[in-house]
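Asks: Below is the structure, and that's it, no one-letter string:
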């Protein structure tokens, strides 16, 4: 990922927090079948390995998992909030007009090679933990154990799990850090006035002026 120094995020806790906040990741790899990408919910175990380990599963019918089984290098992309930056938000627009639009965003990229598994009990543990994470806080949380075991066994035979120790981790917080404090204030004001909730979400990550 192209990442100028002003936008680089190296704090491991912040990188892990963004991974955890991202409900759906983009997992890509290149193998004998060419370049493939799958959208998957992933689970991070932060204490496993130098940068943590990612867990997830594919539908068995999805050929993508075979690339991982063959040892292909894999990239997981975790996208955060993003927003178009209107040039009129910059104070520099009124001063000299030398401004152009851009896009602010947060993203984390994780690289590694995965171990593929299909043992039923290990898969059951994985899907149980994924469900617990996403059901947390709901009025009537659903649990894997709510489904009949024979049905679960059928569903488990239809998926393939994987564990991917993260070998390299990069974060990019592109939040107008390369602009003047006045321009940054203008971007914050523009985002605050936006009707788009994703743009307002990005506002919470914008740096504050000194």
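Replies: Perfect, I can see it now. Bear in mind that the values here come from a model prediction, so they are computed numbers and not experimental data. Residues are numbered from 1 along each chain as shown.
Asks: going forward, measure contacts and count neighbours with C-alpha atoms only.
Replies: Noted.
Asks: Remind me which helix or strand the spatially most central residue of the chain belongs to.
Replies: The centre of the chain sits closest to residue 78, judged by C-alpha atoms, centre = their mean, with a distance of 1.6 Å. Per DSSP states H and E: residue 78 is located in strand 74-85.
Asks: Can you name the residues in contact with that strand?
Replies: 18-19, 21-22, 24-30, 68, 101-114, 187, 198-199, 201-202 (C-alpha atoms under 8 Å, 6 or more residues apart in numbering).
Asks: filter these to the buried ones?
Replies: Listed as buried from the contacts of strand 74-85 are 18-19, 22, 24-30, 68, 104-114, 187, 199, 201-202; burial here means 16 or more other C-alpha atoms under 10 Å.
Asks: where along this structure do the helices fall?
Replies: With helices called from DSSP state H, the chain shows them at 12-21, 64-69, 91-95, 120-135, 149-156, 181-192, 197-203.
Asks: Nearest to residue 38, out of those?
Replies: Shortest separation from residue 38 across the helices of the chain is recorded for helix 64-69, at 7.5 Å, computed as C-alpha to C-alpha.
Asks: Give me the residues contacting that closest one.
Replies: Under C-alpha under 8 Å, 6+ apart, the answer for helix 64-69 is 29-33, 36-38, 58, 74, 113-116, 160.
Asks: tell me how far that helix is from the chain's mean position?
Replies: 20 Å (C-alpha atoms, centre = their mean, to the nearest Å).
Asks: Report the buried residues of it.
Replies: Of the residues in helix 64-69, 64, 65, 66, 67, 68 count as buried by neighbour count, 16+ other C-alpha under 10 Å.
Asks: In a markdown table, list the residues you listed along with distance to residue 194.
Replies: Shown next, in a markdown table, are the buried residues of helix 64-69 (distance: C-alpha to C-alpha, whole Å):
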| residue | distance to residue 194 |
| --- | --- |
| 64 | 39 |
| 65 | 40 |
| 66 | 44 |
| 67 | 42 |
| 68 | 41 |
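Asks: try it against this one:
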């Protein structure tokens, strides 16, 4: 991934973004070509090296079979939003502005390992569930469902562990614009009311503390 220096994400911010978890696209090269599966992944920093991303797929999904020795890639997308040239203060000064897109994205590379073990899977789905149910008024837990039902569900899936070798992280959040233009983008995103734009504004404030 092309990452200009002003859009690079420092290591501590990378860990924070990975720790949020969420939806990703897992891409693996195979003899038949690239295979991609969209799925939620959980970051486990406790694994050796740079940690791992953990998830699961349906047993009928061929993604977990005959895994190659080459690296797989997890594309973890953060918030994104269209940025209108009308947001910029410089539009009113000289008009030499064009539309763009603000976003955060992580490309996580590593070796993919399959786990066809009920105990491993039970631990994973419990951790995934607890992560995404946290903060709800009445959080659901895996043990809320009948044990035999959960056992059947676990037999229908296979775990995947992406052992992380390197992370490419890009946060394109108007860092290359003037302070006045950044303020204009923040104001424009706040005023638009479109879905997801509040999350982009929050990400911008994380890299522009004075915004």
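Replies: Looks like it came in fine. Every value quoted in this text rests on a predicted model; they were computed, and no experiment measured them.
Asks: before we move on, back to that, of all the buried residues of helix 64-69 of the first structure, which two lie farthest apart?
Replies: Top of the distance list for these (C-alpha to C-alpha): 64 and 68, 7.3 Å.
Asks: Please report the distance of residue 51 of the second structure from residue 177 of the second structure.
Replies: According to C-alpha to C-alpha, to the nearest Å, residue 51 of the second structure and residue 177 of the second structure sit 34 Å apart.
Asks: The two: which has the busier surroundings?
Replies: More crowded of residue 51 of the second structure and residue 177, by other C-alpha atoms under 10 Å: residue 51, with 19 against 13.
Asks: List of residues touching the lengthiest strand in the first structure?
Replies: Taking DSSP state E as the criterion, the first structure has its longest strand at strand 159-174. Applying C-alpha under 8 Å, 6+ apart, the external contacts of strand 159-174 of the first structure come out as 1, 3, 7-10, 15, 48-61, 65, 104-118, 123, 126.
Asks: give me every residue that touches residue 154 of the second structure.
Replies: Counting by C-alpha under 8 Å, 6+ apart, residue 154 of the second structure makes contact with 118, 121, 122.
Asks: returning to what we had before: from the contacts of helix 64-69 of the first structure, list just the buried residues.
Replies: By 16+ other C-alpha under 10 Å, the contacts of helix 64-69 of the first structure give 29, 30, 31, 38, 58, 74, 113, 114, 116, 160 as buried.
Asks: of those residues, closest to residue 86 of the first structure?
Replies: Distances from residue 86 of the first structure to these, taken by C-alpha to C-alpha, are shortest for residue 38, at 32.0 Å.
Asks: Which residue, other than its chain neighbours, is closest to that closest one?
Replies: residue 27 (5.2 Å; C-alpha to C-alpha, 6 or more residues apart in numbering).
Asks: Is the one you found in contact with residue 39, as I believe?
Replies: Yes - Residue 27 of the first structure lies in contact with residue 39 (C-alpha atoms under 8 Å); the separation is 6.2 Å.
Asks: How much space separates the corresponding residue of the second structure for residue 93 of the first structure from residue 211 of the second structure?
Replies: Aligned by TM-score structural alignment, residue 93 of the first structure pairs with residue 91 of the second structure. Distance, residue 91 of the second structure to residue 211 of the second structure, by C-alpha to C-alpha: 19 Å.
Asks: between the two, which one's more packed in?
Replies: Each of residue 91 of the second structure and residue 211 has its neighbours counted (other C-alpha under 10 Å); residue 211 has more, 17 against 14.
Asks: can you pull the contacts of the more buried one?
Replies: With contacts defined as C-alpha under 8 Å, 6+ apart, residue 211 of the second structure is in contact with 182, 183, 186, 204, 205.
Asks: from memory the fourth one sits against residue 183, does it?
Replies: No - with contact defined as C-alpha under 8 Å, residue 204 of the second structure does not reach residue 183; the gap is 10.0 Å.
Asks: who has more neighbours, the two?
Replies: residue 204 (24 against 20).
Asks: Now residue 131 of the first structure. Nearest residue, chain neighbours left out?
Replies: Of all residues not flanking residue 131 of the first structure in the chain, residue 143 sits nearest, at 6.6 Å (C-alpha to C-alpha, 6+ apart).
Asks: Please identify the residue in the second structure that aligns with the one you found.
Replies: So residue 143 of the first structure corresponds to residue 141, using TM-score structural alignment.
Asks: Its match and residue 170 of the second structure: what is the separation?
Replies: 34 Å.
Asks: So for these two, which sits in the more crowded spot?
Replies: Shown here are residue 141 of the second structure and residue 170; by other C-alpha under 10 Å, residue 170 has more neighbours (23 against 13).
Asks: Could you find the counterpart of that one in the first structure?
Replies: Taking TM-score structural alignment for the superposition, residue 170 of the second structure sits opposite residue 172 in the first structure.
Asks: now swap in residue 152 of the second structure and tell me
Replies: Per TM-score structural alignment, residue 152 of the second structure is aligned with residue 154.
Asks: Any idea how many residues pack against its match?
Replies: 10.
Asks: what's the spacing between it and residue 148 of the first structure?
Replies: Taken as C-alpha to C-alpha, the span from residue 154 of the first structure to residue 148 of the first structure is 10 Å.
Asks: Good, wrapping up.
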